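K.L.:
Below is the sequence, then the predicted model.
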Amino acid sequence: MKNKIFICCYILCAIITSCKKDVLNKTPLDSYTDQSVWSDLSLAEAFANNLSNVLPNAEHNWDNTTNRTWALSSATDEAFNKFDDYNASVMNSGSLTPDNLGVFDIWAPTYKTIQNCNIFLSKIDNVPGDQARRNGLKGEVTYLRAYAYFKLTRDYGGVPLITKPFDLNSDFKAARNSYDECSGFIASELDKAAALLPVQQGSTSYGRATKGAALALKSTLLLYAASPQWNPTNDMGKWQKASDAAKAVIDLNAFQLFNGNYADLFTTKNSELIMVRETNKQYMWSAFQGVEVFLSPSGFHGWASFAPSQNLVDAFGTADGKDVTDPTSGYNPQHPYVNRDPRFYQDIVFDGRPYGQPAFCQDRYGVGSTNVAEFYEGGLDSPQGWDKWNNSVTRYTFRKYCDTTYNFNSETQTNKFWIVSRLSEIYLNYAEAQFYLGNNATAIQYLNLIRQRAGVKNLLSSALSGAALENKIRNERQVELCLEGHRYYDVRRWKIADVTENKPLMGVVITKNGNGSKTYNYTQVQTRAFKPQHYLLPIPTSEINRTKLVQNTGY
């Protein structure tokens, strides 16, 4: 019998600005009544627009519990966050409890969004106006509610499925559903959303949900459901569903791998992007919220806030596609940045790499340096250099997601987006599902499409199979999708976090010798610990006390 719980009722969010000026002239924004909102399609649309806050964005909003985009990287072996934003240290130290989740917990704000989605979906059919416009909004909110449940299930496992809005007279009684029940519900909701939405939105509606977005989220959802964490018996039926879902996105023929400059994939609108969450610089209070400020090296007056680990750097292979651990790769740890996977040069700022435009860092030139990163001891980007409190502890920073076409030290960031879904991820989803279904050739085909686009010289051998191919699939996700929020969940769904997260987080100390050569010493930056219960987050104690909900195992 299911355990009974009580779900708190979250009151209706404030309605954001409508674009219908004659309505706005009638009454102040903070005085809209429930009746007026559901009598005007423009106000209903404003309500729907506000629900998109459940999606991640590219801003660095300190302690914003709904937006852990960057923090997810520092809560895994991918990166280090020296300022401990979002309380990731409790994740990394193995000290996680139901009482110290802090802002890493998303339970309450996500259910608040679900409540408001339920309100919208219960009202929209009766709002007067154009039927096609109503259907589009209904499809978008159905997608957003499904995304909210996807967020909850990947963090907590099975959660209560609430599909009707509570009011103050509700008894709030509900049951915790199983993970499989939640996954099935989310998949069916995404099918409903897909049926109501266009394959792609017009250029003026960039970043709004589409059929492609709904089917892409379904692909990721079903991949998780088929993975060892939720499929311990390796049910082939689940892998087939994951494969079919990924293929459905591919078969839309609406998206193509981006073949321009790889770094531009993450800063410009392009053919690969399926779903993004946009950030408008108009609403940024200063350049300090900009991606470039909190990712760039300290000698460029950035914060190096989320810095790549040596663990991640070592995941990038050589230019000919071999792992750096392969004795035939030619990799030399004393010449570590030579002949690497082309994505390494696009994603990572390392010692000796040019960064940014010279015109934007003339102060470096003024002291006899250049726009080449100096992470070696005594360099401008080192602990002894400029902005010492912001130096990268690992001696790397991320280039990925950074737009170097403007001066981020004096201008508020350009309009940015966070990638929710892109075609490369779908190819990786499909390759993984096909591998577990025994179709190695298809898996290798889609891996090679990604590697070929990246400029890796040699394709994977058609003879690759078994654990070797499985490791390539996992490594390809680690490299291709770094800093996109996937690694945290990948190592959990694969049930390998007890290995990857129990290793020290590594960096490098670089010494410049008198003859101009450099010596590289690989050092531990942080001790990491992971316990079996950490495959899921604990439900916060405050919620347990209020609802008598049974806690996740081990807490």
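P.N.:
Cool, the structure landed. The model shown is predicted, which means the values in this text are computed figures rather than measured ones.
K.L.:
For the rest of this, base every contact and every neighbour count on C-alpha atoms.
P.N.:
OK.
K.L.:
all strands of the chain, in order?
P.N.:
Secondary structure of the chain, counting by DSSP state E: strands at 4-6, 79-81, 173-175, 273-279, 306-308, 348-349, 397-398, 416-422, 505-512, 518-526.
K.L.:
among those, which is the most enclosed?
P.N.:
Of these, the one with the most neighbours on average (mean count of other Cα atoms under 10 Å) is strand 306-308, at a mean of 30.
K.L.:
got the contact list for that strand?
P.N.:
The contact list for strand 306-308 (Cα atoms under 8 Å, 6 or more residues apart in numbering) reads 70-71, 73-74, 78-82, 294-295, 348, 392-398.
K.L.:
Swap in 7 Å and give it another go.
P.N.:
Strand 306-308 is contacted from outside by 74, 78, 79, 80, 81, 295, 392, 394, 396, 397, 398, using Cα atoms under 7 Å, 6 or more residues apart in numbering.
K.L.:
now do stretch 293-305
P.N.:
With contacts defined as Cα under 7 Å, 6+ apart, stretch 293-305 is touched by 81-83, 292, 306, 361, 380-381, 385-387, 390-392, 397-398, 408.
K.L.:
Distance to residue 43 added to the strands of the chain, as a markdown table?
P.N.:
Formatted as a markdown table, the strands of the chain follow (distance: least, Cα to Cα, whole Å):
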| stretch | distance to residue 43 |
| --- | --- |
| strand 4-6 | 31 |
| strand 79-81 | 40 |
| strand 173-175 | 31 |
| strand 273-279 | 21 |
| strand 306-308 | 39 |
| strand 348-349 | 44 |
| strand 397-398 | 40 |
| strand 416-422 | 25 |
| strand 505-512 | 49 |
| strand 518-526 | 50 |
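K.L.:
next up, a second structure to put side by side with the first:
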Amino acid sequence: MKKYIYTLAAVAVLSFAQSCKKDSEFLDKKPTSTLAVDAVWKDPNLVLSVLGDLYDTFPDFQRTESWWLFADFDEGFASAGGDYFRHQNIDYSYDSWNYWDYGYIRQLNLFLKRGEEATELAAADKARLIAEARFIRAGVYFEMVKRMGGVPIITVPLEYDYSGNPEYLQFPRAKESEVYDFVIAELEAIKTILPDDAGQKARATKGAALAMETRAALYAASSAKYGYSQLSLPGGEVGIPASAASGYYTKALNAAKELINGGKYSLYTKNPNLSENFASLFTDKANNPEVIFVKDYKLKTNRTHGFTIDNQPRSSAEEAQGGRLNPSLNLVQSFEKLDNTYASLASVDGSGNTVYYTNIGDIFAGRDARLAGTVILPGSQFKSKTVDIWAGYQLGDGSIVTGNAFAQTRDNVLPGITGSVQVVGGDGPVDGLEFSAQSGFYVRKYLDPAPGSGQIGTRSEVWWVRYRYAEVLLNAAEAAFELGDAATAAQYMKPVRDRAGLTTALTAANISFDRIVHERKVELAFEGHELWDMKRWRIADKVWNGSNMSTTDFVNATNIGSATRTSTQVFGLWPYKYYNPGNVNNGKYIFKVIKPSRVTAAHRFRLGNYYSMIPQGVLNGNPKIVRNPNQ
């Protein structure tokens, strides 16, 4: 009651005070929570705050804020009950990866218009802010064209005149090539306006513009070279003539060379342990020479993400959760041996006999160092704690003793031993037990080693890397190879492979399309490249072809290095302790190739998936928009 009386009194006092003012003064009162547009464009710091919101909306498909999207293809298994469906759908939808965001384009165009009209900013500030907005807009158009094909190119803010006739606001789709040309031209135009500052990671720089340019030109080139005739439209809205491929490859190579020769960036090589070095590349923000452009996070500003909470090893987790993203055997087996050869992880020998290992990690010895920098392997460490991944005991008669919970113990289950015995690892794997390492692995890349990063109250400030120097080197290698210069391609690939411990350099004769595909697969895993690479090379329908797989596809496989190797279902590799007292192999480890029971269907990518479906609402609102080939 007292609170009610006090509220009425406050209202009465406020009303009395306001009644003493002239009506015009009261109505002209300025808001305190917003600023007028003109006021913003007088202060570069206020303009930057607006631009910060535009940066924050920059489109990413896969990212650390959505771990589950990395389980949509063959890189990982979703060890979370609500996400098992990702391994139980046969076909990808035609509107998968759809992106058509002209609301965002309008915001950028309005920003640019107001920037051009601003008169009270210093010339250098104004030029940089406008260039940054053009960089973001180029990135948005790049995202749309790689998903949708040609889209309308709108560079001014459109205003409806309420005449009842919206036709003047209806633009047709540009050719796919025209959108790529627009993106490349914009980046060329602004690269010298942006600061050439490798220390700036979260804002556009010359390096970021060149990195985006080389990627965009490479996508256009490969789409032209490998495009299917059935994936084209008469007006060029979809499909780039094959004759344009060489020109785009040349642009991709030139942009990459300009960035490389500029000397501002280099590969990250701070840690002598090559696997730890590769993992640290994604978490070390202190003078990181490789990272070019990121989405950043800061603990002090309460801008964090939960990737480490979601994916930390379950046995040593700082919260009672983790382990959701399990890398697949499909990916793990792709990492080659240090002699540049491909080989299955040897669970059996060439005659089909079980291979026994003294230490649980021995099966992974002699492999590309990026493997342990990308994947948490059984017996490895995270945050100074050993990850406890093993599936149970195999007895001498071949029977299995295991459990259905983390670190479960059972009584009197091993011959000759009385009492409780742990029969499964603290991280599993247990089939169907979410958060356990159901594939036999946990993800390492982007996992934050800082104390507290796995706690809900703290979370992680590890950045999401959109562009980095190693990709630019691989872009240059691919472009050079496609232009017929395999020797130069080998030179660009060499430092990336050297860092991974692959010290026998590839020669020009070793460089092939398969090698190009392989190198990107292992270097860029869990970085959001796999889908777009498969699409632009037009091999997605061959790799994700709807065919079921079996353990024989992983045991003594002979086609691991093939770019078009079928990879439709996620498999795993489970370690077991061998228990057979008196046998020479007692106490050693054996491994079994498995398919998680929640993997019930094979992914199938159809020709129609190469270009996403244009939303029906867009088609209804603009009759000038031509449907994609799959509609």
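P.N.:
All right, it came through fine. These numbers come from a predicted model, not from an experiment.
K.L.:
Quantify their similarity with the TM-score.
P.N.:
The TM-score (TM-score structural alignment, normalised by the length of the first structure) is 0.82; 495 aligned residues with a Cα RMSD of 3.0 Å.
K.L.:
follow-up on the earlier one: closest to residue 27 of the first structure out of the strands of the first structure?
P.N.:
Smallest distance to residue 27 of the first structure across these (Cα to Cα): 28.7 Å, for strand 273-279.
K.L.:
whereabouts in the second structure does the closest one align?
P.N.:
Under TM-score structural alignment, the match for strand 273-279 of the first structure in the second structure covers residues 291-297.
K.L.:
Show me what residue 589 of the second structure aligns to in the first structure.
P.N.:
Using TM-score structural alignment as the criterion, residue 589 of the second structure maps onto residue 518 of the first structure.
K.L.:
ok, the closest residue to that match other than its chain neighbours to residue 259 of the first structure distance?
P.N.:
Leaving aside its chain neighbours, residue 518 of the first structure sits nearest to residue 512 (4.5 Å; criterion: Cα to Cα, 6 or more residues apart in numbering). Look at residue 512 of the first structure and residue 259 of the first structure: by Cα to Cα, to the nearest Å, they are 37 Å apart.
K.L.:
do residue 554 of the first structure as well
P.N.:
Relative to residue 259 of the first structure, residue 554 of the first structure is positioned 46 Å away (Cα to Cα).
K.L.:
These two: which is more packed in?
P.N.:
For residue 554 of the first structure versus residue 259, neighbours defined as other Cα atoms under 10 Å are more numerous around residue 259 (14 against 11).
K.L.:
so who does that one touch?
P.N.:
Residue 259 of the first structure neighbours (Cα under 7 Å, 6+ apart): residue 453.
K.L.:
so what corresponds to it in the second structure?
P.N.:
By TM-score structural alignment, residue 259 of the first structure lines up with residue 269 in the second structure.
K.L.:
same deal with residue 237 of the first structure?
P.N.:
Looks like residue 237 of the first structure aligns to residue 247 there (TM-score structural alignment).
K.L.:
burial measure for that match, as a count.
P.N.:
14.
K.L.:
who touches the nearest residue to it once chain neighbours are set aside in this structure?
P.N.:
Closest residue to residue 247 of the second structure apart from its sequence neighbours, by Cα to Cα, 6+ apart: residue 221 at 7.5 Å. Residues in contact with residue 221 of the second structure (Cα under 7 Å, 6+ apart) are 245, 246, 248, 249.
K.L.:
Now which residue in the second structure aligns to residue 147 of the first structure?
P.N.:
For residue 147 of the first structure, the residue aligned by TM-score structural alignment is residue 139.
K.L.:
For that match, list the residues it contacts.
P.N.:
By Cα under 7 Å, 6+ apart, no residues touch residue 139 of the second structure.
K.L.:
which residues in the stretch 151-300 of the second structure form helices?
P.N.:
Under the criterion DSSP state H, counting those that start in this stretch, helices of the stretch 151-300 of the second structure are mapped to 176-190, 206-226, 245-261, 274-280.
K.L.:
Need the contact partners of the shortest one.
P.N.:
Spelled out, it's helix 274-280 of the second structure. With Cα under 7 Å, 6+ apart as the test, helix 274-280 of the second structure has contacts from 269, 270, 271, 369, 370, 372, 373, 374, 445, 499, 500.
K.L.:
Which of the residues you listed ranks first by neighbour count?
P.N.:
Highest neighbour count within the contacts of helix 274-280 of the second structure, by other Cα under 10 Å: residue 369, with 27 neighbours.
K.L.:
Look at residue 512 of the second structure and say how many residues are nearby.
P.N.:
Neighbourhood size, residue 512 of the second structure [other Cα under 10 Å]: 16.
K.L.:
Relative to residue 530 of the second structure, how far out is it?
P.N.:
Taking Cα to Cα as the measure, residue 512 of the second structure falls 18 Å from residue 530 of the second structure.
K.L.:
Give me the spatial nearest neighbour of residue 378 of the first structure, chain neighbours excluded.
P.N.:
The shortest distance from residue 378 of the first structure to any non-neighbouring residue, by Cα to Cα, 6+ apart, is to residue 384 (5.1 Å).
K.L.:
any idea how far that neighbour is from residue 372 of the first structure?
P.N.:
Applying Cα to Cα, the value for residue 384 of the first structure to residue 372 of the first structure is 16 Å.
K.L.:
what does residue 233 of the first structure give?
P.N.:
Distance from residue 233 of the first structure to residue 372 of the first structure, by Cα to Cα: 51 Å.
K.L.:
between those two, which one's more packed in?
P.N.:
residue 372 (19 against 10).
K.L.:
so what corresponds to that one in the second structure?
P.N.:
The alignment partner of residue 372 of the first structure in the second structure, by TM-score structural alignment, is residue 387.
K.L.:
Check residue 341 of the first structure too.
P.N.:
Per TM-score structural alignment, residue 341 of the first structure is aligned with residue 368.
K.L.:
correct me, but that match touches residue 341?
P.N.:
No: the criterion here is Cα atoms under 7 Å, and residue 368 of the second structure misses it with residue 341 at 10.4 Å.
K.L.:
more neighbours, those two?
P.N.:
residue 368 (25 against 11).
K.L.:
tell me the contacts of the more buried one?
P.N.:
Contact analysis of residue 368 of the second structure by Cα under 7 Å, 6+ apart lists 335, 336, 337, 338, 500, 501, 502.
K.L.:
quick one, longest helix in the second structure?
P.N.:
Longest among the helix segments of the second structure by residue count, using DSSP state H, is helix 123-148.
K.L.:
gap between that one and the chain center?
P.N.:
With Cα atoms, centre = their mean, to the nearest Å as the basis, helix 123-148 of the second structure stands 21 Å off its chain's centre.
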